[in-house]
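*Asks:* Only the shape, not the letters, is given here:
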């Protein structure tokens, strides 16, 4: 047999193993609310090739190959345990077992590592939590996709309704079509049917009521059987407490804004300050996509090196609030054609850092340029550190943070030398450190941070909603602080 045939046979064997993993992963998700991960990347509803690629990606960040032959025994061990709702990273289990097996079998090691999710320690599955989307634009539809994807056993977040303004004939059909197909993010993974008579969209078995209203005061959510719901306002029309309080009607318990909040509305960046949310807080903001992109790595750098001052320059994809062609706009430059120009504009991300990181005394300034790409942006974070360091040390630190720290769902790391913006469409992280572009000299560090300003941000929104709803399940092995 030739070397090429050996390689192909090995690939076919790994395909077979990945194929055998799919029903196990699906059953754990549906029946026990267990999400199986590999280095923070979910394997739920993934294809054979996607599972293999997810394992392969570990080489970029961990520096060594991870094979399904290594992770399969840990997945099989999970099926023998009395697991409760949780997220379990079999990639981390395999990696840790390599270096610290402690003389245990895979079964014994796995049982010890996930003990907090088993037996008397496990979280009991609840009845789920109703969610309402107010608005159904770019972020609203992506949040809807994520909610439907994560419906699992039905005991987590349940998208019950979408509130929109009436748009004329076949309005619901057109909205369903926009959910089904997206020019940037591709096809919806599943089936969608529309019942115009009852004004419902059913997506992967999730029945979603489409409610038409011009104002929050027009909606009686209890009439649709909705109770104690979390309402996600993705219109951006109201950003202060007074305006957002209009949503607090019978059936709605909390309001989450997908834009920077004003006044005393808490701006939350999941992974950084979500644990500061007070149990009785009913209105909060998920800040902006750029704030979510820069705050986690800023915290990672401040914790390790200290930060004296910094500047962030964002090169941001164009958005729906700009014009296709030159036309009137309340903002002077944003009135110029978005697909034809680079447009200098303002960003509130730098000033929002103080809300998310109140202990950071460093002054952070910021500016932004909108460019003619439809999605994925990059933030260039220029920092003066409190001590001198090296490029190698900074990269080792950020690689470690992306793999094992409490920020591993927020910060990703890539060392590919030919990475470009479109490579990060669909990234679920708040930002991705580009190792090749990183510059460090003495006490000055410049980080290049890619981020999918649509999908990555939507994932951060979902994490905040999971947290405040009580269905944010613990991850095992536990991240290293």
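*Replies:* Looks like it arrived, so ask away. No experiment lies behind these values; they were computed from the predicted model shown.
*Asks:* When you work out contacts or count neighbours from here on, use the C-alpha atoms and nothing else.
*Replies:* Fine.
*Asks:* For this structure, just list every one of the helices.
*Replies:* Under the criterion DSSP state H, helices of the chain are mapped to 3-32, 48-62, 68-78, 90-100, 106-113, 138-149, 171-180, 241-244, 289-305, 349-356, 391-404, 455-469.
*Asks:* Use this one as the comparison:
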């Protein structure tokens, strides 16, 4: 089980804590929480239990005080505990991230959600206390730290410090990824009408940004957003081609984004809407991107799990300037808080490899062998989605992986989960296989490792025995080693 620590128990930290407890308690364990020390333990428990935006928490969180916040020291920052059911989570108050004793509590991953330690140098200070991986819950400031958005560019363990960017970026990036992959984007701009945040003022007061100095609940406040630029960190070919502005509006959460994009292909509202409908049904975007044709307003989407909800009724083509597609409205349900989404697939157990098996198994095939087998489920790991899936398919999932690259841990999880569901239902799975590339065979190997108890060597050996031309490359073997370590725990 993955042990998680939280540094910064404000909006993002508390909502991440709620989500982890309510939806992922079997996969992650909160091992320690570091707070600002501005309240005793009872105060932090109260703010978890009662939330103006997301209402009363479904679980009861209790507190146990060891010492008052002003009595903590660098050597002993423990204030007390939060208790949820049988779990007892240490609550700390240490202002220096280098002095937080993550190692003492066995923490693997730290969610850095203070909003203060957003440079690589500051975030890496958590390593001194024993943290192995640090996720910055905001756009990173300077340095060479990767930005990763679930469903767009999945983290593959390249570094021990990464950024999950902002809530708006998590909403925009999957939508831009779909538009760009289907139609190509020449340039784009966005405007977000965004709920106000706690760096604004309730009453007019001092602020270096004189617009943000004004009362948040009484004004529409024009300001900047880094969401467009952050999106191009996840889709590098759009750098310099995407920008945006923001309007902070008097709602506490539930935001909307208007995207205007010049597309490379002539298209229509119907074609663009269909692209989003198909993406919402793709396992890659499950829980990330949804669509709606209902006449919704901002309060209707508060509390929804998805990063983005595309409103199909609000798109409009800007004639006669094809291929301009403007005013694609996207509802952003998560406001400033629910940025950390942990996604896992379920465990299974049955596999067959080879074109000689055509009922209830996994076929690692070439496209010319596809139609003869009565396949109902296809996994496509090509870099580009070359053609529409056949109508006879019941499930089609595109997990794009570049030539010579490896599927990400999330793609291994998703792919093996799809195989499991199909095999249990007695359906044949077609894993799209291309000579000279080990992308698809590596997903089958992950399935063998995870569900059949194979070692990496045995899984690779079986695949190469059945399909000698399906060579799993070193980059994929290294990713599989990490995958095997994860599922052996």
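*Replies:* In hand now; what should we look at? No experiment lies behind these values; they were computed from the predicted model shown.
*Asks:* Can you add distance to residue 339 of the first structure and mean neighbour count and give the helices of the first structure back as JSON lines?
*Replies:* Listed next are the helices of the first structure as JSON lines, based on distance: least, C-alpha to C-alpha, whole Å; neighbours: other C-alpha atoms under 10 Å:
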{"stretch": "helix 3-32", "distance to residue 339 of the first structure": "41", "mean neighbour count": "15"}
{"stretch": "helix 48-62", "distance to residue 339 of the first structure": "33", "mean neighbour count": "17"}
{"stretch": "helix 68-78", "distance to residue 339 of the first structure": "43", "mean neighbour count": "18"}
{"stretch": "helix 90-100", "distance to residue 339 of the first structure": "41", "mean neighbour count": "18"}
{"stretch": "helix 106-113", "distance to residue 339 of the first structure": "51", "mean neighbour count": "17"}
{"stretch": "helix 138-149", "distance to residue 339 of the first structure": "17", "mean neighbour count": "20"}
{"stretch": "helix 171-180", "distance to residue 339 of the first structure": "21", "mean neighbour count": "18"}
{"stretch": "helix 241-244", "distance to residue 339 of the first structure": "33", "mean neighbour count": "16"}
{"stretch": "helix 289-305", "distance to residue 339 of the first structure": "20", "mean neighbour count": "22"}
{"stretch": "helix 349-356", "distance to residue 339 of the first structure": "23", "mean neighbour count": "20"}
{"stretch": "helix 391-404", "distance to residue 339 of the first structure": "34", "mean neighbour count": "19"}
{"stretch": "helix 455-469", "distance to residue 339 of the first structure": "21", "mean neighbour count": "23"}
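*Asks:* For residue 422 of the first structure, find the nearest of the ones you listed.
*Replies:* Among the helices of the first structure, helix 455-469 comes nearest to residue 422 of the first structure, with 12.6 Å by C-alpha to C-alpha.
*Asks:* Could you pull up the contacting residues of residue 177 of the second structure?
*Replies:* Applying C-alpha atoms under 8 Å, 6 or more residues apart in numbering, we find residue 177 of the second structure in contact with 152, 235.
*Asks:* how far away is the aligned partner of it in the first structure from residue 354 of the first structure?
*Replies:* Under the alignment (TM-score structural alignment), residue 177 of the second structure pairs with residue 299 in the first structure. Note on residue 299 of the first structure: its distance to residue 354 of the first structure, by C-alpha to C-alpha, to the nearest Å, is 12 Å.
*Asks:* Same check on residue 167 of the first structure?
*Replies:* Distance from residue 167 of the first structure to residue 354 of the first structure, by C-alpha to C-alpha: 40 Å.
*Asks:* How about residue 140 of the first structure?
*Replies:* Relative to residue 354 of the first structure, and taking C-alpha to C-alpha, residue 140 of the first structure is found at 27 Å.
*Asks:* which part of the second structure lines up with stretch 75-83 of the first structure?
*Replies:* Against the second structure, stretch 75-83 of the first structure falls on no residues (TM-score structural alignment).
*Asks:* List the residues that contact residue 405 of the first structure.
*Replies:* Residue 405 of the first structure neighbours (C-alpha under 8 Å, 6+ apart): 479-481.
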